[in-house]
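1. Pasting the sequence and the predicted coordinates here, then a few questions.
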Amino acid sequence: MARAGQVGLARVAVVVRAGAAPLWWLGVVAAGVGVLVPGLTGRRIGVLAGAALFVVATAVGAWARRGRYTALAASAARAGRHDVLQDRAVTLRNWRRGHRWWLLLAFLAALGSAFAVPAAGGLLMAGCGAGLWLKSAWIGRREQSGEALLWVRVDWLAHSGGRPAGETVRAYRGTGLAAGDAAPGGARRKARTPA
C-alpha cells in the first residue's frame, strides 16, 4: 500500500540518456548500409550531406531546451522521505519500450533515404543520439556542481511523452549525490573497490 504523498521519481539524466544508445547504434547501422547503395546523389555527396546533418543534429540535441532544464533545476525541491527512486535499468527499459516504434520507424526511414542520399539519414539519426549523450553529460556537470541529483515525477514524465522537460513537467526534485544507482549524468555507477 502506498503511503500518503508517495511519488515515484526517475532520474532526469537517465531519461535523456535513454535514447542516446539506440539512436546512435541504429544510425551507425543505417549509415553503414546506406553507403553500400549508390543512391540518386552518389555516395560522396551523400556522406558529405550526412556529415553536415550529423553536426547539426548533435548541436541541436545537445543545446535544445537547456533554458527549460536550467529553470526546472534551479527550482528543484528536496525529495521527500517516502518518495520512491526508480532504478536506472527500469527508467531505461520504460523509455525504450515506450519509444520502440518511433525508433523502428526512424531506422526504416534512414534506410529508405539511402536510395536518395546514401548514409545521410543514418548519420542524422546517429547525430541525434550523440546530442542526447552530450546533453546528459551537461546535466551531470550541473548535478555535480550543485551537489544534487535531479529527478522527475514518473506520472508527469508519462504525460509528457517521456520528455523530462515537457510542458506537463512542473518541477524537479533533488537528492544527494549518493542516492539511486546512477552516477551524475545518468551513467551506471562504478562498483566501489574495498579499501
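-> Yes, it's here.
2. contacts, neighbours, all on C-alpha from now
-> Noted.
3. For residue 3, which non-adjacent residue is closest in space?
-> Spatial nearest neighbour of residue 3, chain neighbours left out: residue 82 (7.1 Å); criterion: C-alpha to C-alpha, 6 or more residues apart in numbering.
4. that's a helix at the one you found, yeah?
-> No. Using DSSP: H, G, I helix; E, B strand; the rest coil, the assignment for residue 82 is coil, not a helix.
5. List the residues that contact it.
-> 3, 5-7 (C-alpha atoms under 8 Å, 6 or more residues apart in numbering).
6. Check residue 29 too.
-> residue 122.
7. Could you pull out the helices in this structure for me?
-> 12-18, 20-35, 43-63, 66-74, 88-98, 100-113, 120-146, 154-159 (DSSP state H).
8. Can you tell me which of the ones you listed is most buried?
-> helix 12-18 (a mean of 27; mean count of other C-alpha atoms under 10 Å).
9. Who are the packing partners of that helix?
-> In terms of contacts (3 or more C-alpha pairs under 8 Å, 6 or more residues apart in numbering; DSSP states H and E), helix 12-18 is packed against helix 88-98, helix 120-146, strand 149-153.
10. try this one next to it:
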Amino acid sequence: MGRGAQSLARVAVIVRAGAAPLWWLGLLAAGIGALVPGFTGRRIGLLAGAALFLVTAAAVALVRGRRYAALAAGATRAGRSDFLQDRAVTVRAWRRGHRWWLLAAFLLAVASAFLLPGAGGMTLAGAGAGLWLKAVRIGRREHTDDVLYWVRTDWTERGRPAGKRVAGYRTTGPMAGDAAPGGARRTR
C-alpha cells in the first residue's frame, strides 16, 4: 500500500459475521439439549430458552447502539488510496479469530442442557439473531445516508467495529465493495 493508505473493513460485515455461526450452533445445541430430560424437564427448559432467546436477541441488537450512531455521525470520506477489504476476507478473519470462543460457547450450551434443556442453545441462537438485527439496523442507516461505513482493520480489536480503539468510521458511495448495505452478499 502506498503512503497514507489504510485497509478498511465494512462495519456491517464485521457485525454480521458472527450471526450465522451463533445461530446455527445455537439451534444445534438447542436440538441436542431437547433430547436430554434435564433437571427441570424439557418443557420448562424450552420455555426458559424461548424467553432467553428474546431477551438475548434484544440485548445484543441494542447494546452499544449510541456508540455506532456517534461513529457513523462523525464519519469521514475514505481516501482514494484506501484499500477496501472484501466481504469474504472480513468474514473469514472474524470467524478464525473467534473459532475457539464459538466452540466453547457451543459446548457450554450443550452442557447446560442437563440443567435447562435447550435453554443454552436458544440463548446462543438469540445472540446470533441479535447480531443480524444490529447489522440490519446499520444497513438501514447506510441506505438512508446513501453511504457505506468502513472501519480501519488495525482499529478493530478482536473483531469489534465500535471498540475503544476505533476513533471514527470512513464512508464510501453505496456501490463500493462487494457487500450490500447491512453486510449481506451483493446480488449481481
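-> Here it is on my side, so go on. A quick note: this is a predicted structure, and the numbers were derived from the prediction, not measured.
11. export the helices of structure 1 to CSV and tack on distance to residue 189 of structure 1?
-> Listed next are the helices of structure 1 as CSV, based on distance: least, C-alpha to C-alpha, whole Å:
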stretch, distance to residue 189 of structure 1
helix 12-18, 12
helix 20-35, 17
helix 43-63, 23
helix 66-74, 22
helix 88-98, 10
helix 100-113, 26
helix 120-146, 13
helix 154-159, 21
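12. And those: which comes nearest residue 172 of structure 1?
-> helix 66-74 (5.8 Å; C-alpha to C-alpha).
13. Return the mean post-superposition distance for that closest one against structure 2.
-> Superposing on structure 2 and averaging over aligned pairs (mean C-alpha distance after the TM-score superposition for structure 1), helix 66-74 of structure 1 comes out at 0.2 Å.
14. can you check stretch 24-33 of structure 1 too?
-> Looks like 0.2 Å for stretch 24-33 of structure 1 (mean C-alpha distance after the TM-score superposition for structure 1).
15. In structure 2, what stretch matches that stretch?
-> Aligned using TM-score structural alignment, stretch 24-33 of structure 1 spans residues 23-32 in structure 2.
16. Just give the closest residue to residue 94 of structure 2, not the sequence neighbours.
-> residue 159 (5.9 Å).
17. one step back: residue 34 of structure 1: which of the helices and strands packed on helix 12-18 of structure 1 is closest?
-> The nearest among these, by C-alpha to C-alpha, is helix 120-146 at 7.4 Å.
18. Buried ones only from the contacts of residue 82 of structure 1, please, as a ChimeraX command.
-> Those of those that count as buried under 16 or more other C-alpha atoms under 10 Å are selected in ChimeraX with:
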select :7
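19. Narrow the contacts of residue 82 of structure 1 to those in strands?
-> Judged by DSSP state E, strands contain none of the contacts of residue 82 of structure 1.
20. Among the contacts of residue 82 of structure 1, which pair sits farthest apart?
-> So for the contacts of residue 82 of structure 1, where distance means C-alpha to C-alpha, the most widely separated pair is 3 and 7, at 9.0 Å.
21. Structure 1: which residue goes with residue 144 of structure 2?
-> Matched by TM-score structural alignment, residue 144 of structure 2 corresponds to residue 145 in structure 1.
22. do you know how far that match is from residue 42 of structure 1?
-> 48 Å (C-alpha to C-alpha, to the nearest Å).
23. need the contact list for residue 116 of structure 2.
-> Neighbouring residues of residue 116 of structure 2 by C-alpha under 8 Å, 6+ apart: 38-42, 44-46, 48-49.
24. which two in these are spaced the farthest apart?
-> Top of the distance list for these (C-alpha to C-alpha): 39 and 49, 14.2 Å.
25. quick one: residue 184 of structure 1 and residue 156 of structure 1, what's the gap?
-> Residue 184 of structure 1 is 22 Å from residue 156 of structure 1, by C-alpha to C-alpha.
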